[in-house]
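Visitor: Could you look at this predicted model? Sequence included:
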Amino acid sequence: MDQSKAVLMERPPVYSELPIPSIPCLGGVKKLVCVVLVVVVLVLVLVGVLLMGLHMSQKHTETIFQMSLQDGSSTGAHGTGVATFHLDTGINSSASVVYDYSKLLIGTRPRPGHACYITRMDPEQVQSLETIAESVLSKITSDASRQDDSMKPVTDRSLLGTTIKVLCGSLPVYWA
């Protein structure tokens, strides 16, 4: 053993370490990638929560509307309230619908459009938004030339409630 120590002492083995090229900002890049990844995940979570909230608020509005219709139809009288809704009826077309329970009228203003349309509300069975979209809006869009002949204009605007008057403004109003 002494000989091996002596040999090692005379000629020590060559240990060499090759230097690894170091990139000075490599630690910063890892931090930057982590920060960007966390921000992307947070944005995706936030967008998901917002979309889920929007969906839930739409369902809540529809549920409240259905409950108000069921409560009103069971008593037979709807009170004096007004309900306003927006219908998306397709590409580049929509409509605003006003349920006026005091006047028992439903006002519809299609957009784009140059007139308003009203129909009587059945106090026992209030028409749903789908029914309004199918019946009133299909009559309106069927044929513009026949539209003026088949629908009677409202001559006395005092029949309309304040909300329907505001909805229609100065546009002509027809019975649908």
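Guide: Yep, that arrived. Numbering: from 1, shown residues only.
Visitor: For the rest of this, base every contact and every neighbour count on C-alpha atoms.
Guide: OK.
Visitor: longest helix anywhere in the protein?
Guide: helix 26-75 (DSSP state H).
Visitor: Quick test: name the residue nearest the centre of the chain.
Guide: Closest residue to the average C-alpha location of the chain: residue 54 at 6.0 Å, with CA atoms, centre = their mean.
Visitor: ok, now how distant is that residue from residue 141?
Guide: 30 Å (CA to CA, to the nearest Å).
Visitor: what's in contact with whichever strand or helix holds residue 148?
Guide: Element membership for residue 148 (DSSP states H and E) is helix 144-150. For helix 144-150, the external contacting residues (CA atoms under 8 Å, 6 or more residues apart in numbering) are 139, 140.
Visitor: here's the one I want to compare it with:
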Amino acid sequence: MDESSKEALMEEAPPSYTASSRPPYNPPQLKSLLVVVLVVLVLTVVIVTFLLLGLHITETHAETVLRMTIQGLDGEGTPPQHLSMSKKERTGTFAVQDGLNSSAVVVYDYSKLLVSYRSWSHRACYITRMDKDNIPGLDAVTQTFQHRQAEMKEVGDNVVALADRSILGTTVNILCSSVPVYWA
């Protein structure tokens, strides 16, 4: 090696080293794992939000329908009503007033599409069919049955009771088990 080339190398200053701006070793799998966890977390939050929103909307709608049925469309008038619902039998049972000191029970049977009425002051049950697209309100049903009940008093024993109780649901069969059932 030539003497001049050695001197040239020694006269040059050694290169200066600086710290890298790159973070220490990050494997690509860790980055993809963090992205997947973040995506799953965001999806979970979105799904839970939509489920809770749907539950709230459904609950609000059900409360509105019950309020309209119980209080009437104008929100006035009828005294407080009591409602029992059975999802298994698909029935709604209302306790209503039948005169001053008497009560009655109205059962909406959505599986059989029947509405039934039993007054505790009279010895009879009344049933009628309902249209699934146009379900009558509680006030209208009560008035219809009370009118039919008054007609039955005038006619007397000439009306034939329903012979086949198999068309009635369990709730109505229990409610009307000890009295005759008539079509209204």
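Guide: Cool, got the structure. Being a predicted model, the structure only gives us computed values, none of them experimental.
Visitor: Any idea what the TM-score is?
Guide: Scored against TM-score structural alignment, normalised by the length of the first structure, the superposed chains reach a TM-score of 0.53; 106 aligned residues with a CA RMSD of 2.8 Å.
Visitor: ok, then the element right after the helix holding residue 148 of the first structure?
Guide: Next along the chain after helix 144-150 of the first structure, taking DSSP H and E as the criterion, comes helix 162-168.
Visitor: and that following helix, which stretch of the second structure?
Guide: Aligned by TM-score structural alignment, helix 162-168 of the first structure corresponds to residues 170-176 of the second structure.
Visitor: got it, and stretch 100-113 of the first structure?
Guide: Residue span in the second structure matched to stretch 100-113 of the first structure, by TM-score structural alignment: 109-122.
Visitor: now the end-to-end length of that stretch.
Guide: 22 Å.
Visitor: tell me which residues in it are buried?
Guide: Buried residues in stretch 109-122 of the second structure, counting neighbours by 16 or more other CA atoms under 10 Å, are found at 109, 110, 112, 113, 114, 115, 116, 117, 118, 119.
Visitor: ok, now stretch 141-151 of the second structure?
Guide: 141, 142, 145, 146, 149.
Visitor: just how off-centre is it within its chain?
Guide: Computed by CA atoms, centre = their mean, to the nearest Å, the chain-centroid distance of stretch 141-151 of the second structure equals 31 Å.
Visitor: Stretch 38-47 of the second structure too?
Guide: In terms of CA atoms, centre = their mean, the centre of stretch 38-47 of the second structure is found 26 Å from the chain centre.
Visitor: Now it: buried residues?
Guide: Buried-residue list, stretch 38-47 of the second structure, by 16+ other CA under 10 Å: empty.
Visitor: tell me, it lands on which residues of the first structure?
Guide: Going by TM-score structural alignment: stretch 38-47 of the second structure matches no residues.
Visitor: what's the closest non-adjacent residue to residue 181 of the second structure?
Guide: residue 125 (4.6 Å; CA to CA, 6 or more residues apart in numbering).
Visitor: What is the nearest of the buried residues of stretch 109-122 of the second structure to residue 33 of the second structure?
Guide: Nearest to residue 33 of the second structure among these, counting by CA to CA, is residue 110 at 51.8 Å.
Visitor: how far away is that closest one from residue 140 of the second structure?
Guide: For residue 110 of the second structure, the distance to residue 140 of the second structure - CA to CA - is 17 Å.
Visitor: repeat for residue 153 of the second structure
Guide: Residue 153 of the second structure is 20 Å from residue 140 of the second structure, by CA to CA.
Visitor: what's the answer for residue 175 of the second structure, then?
Guide: Counting by CA to CA, the gap from residue 175 of the second structure to residue 140 of the second structure is 21 Å.
Visitor: the more surrounded of those two?
Guide: Shown here are residue 175 of the second structure and residue 140; by other CA atoms under 10 Å, residue 175 has more neighbours (17 against 10).
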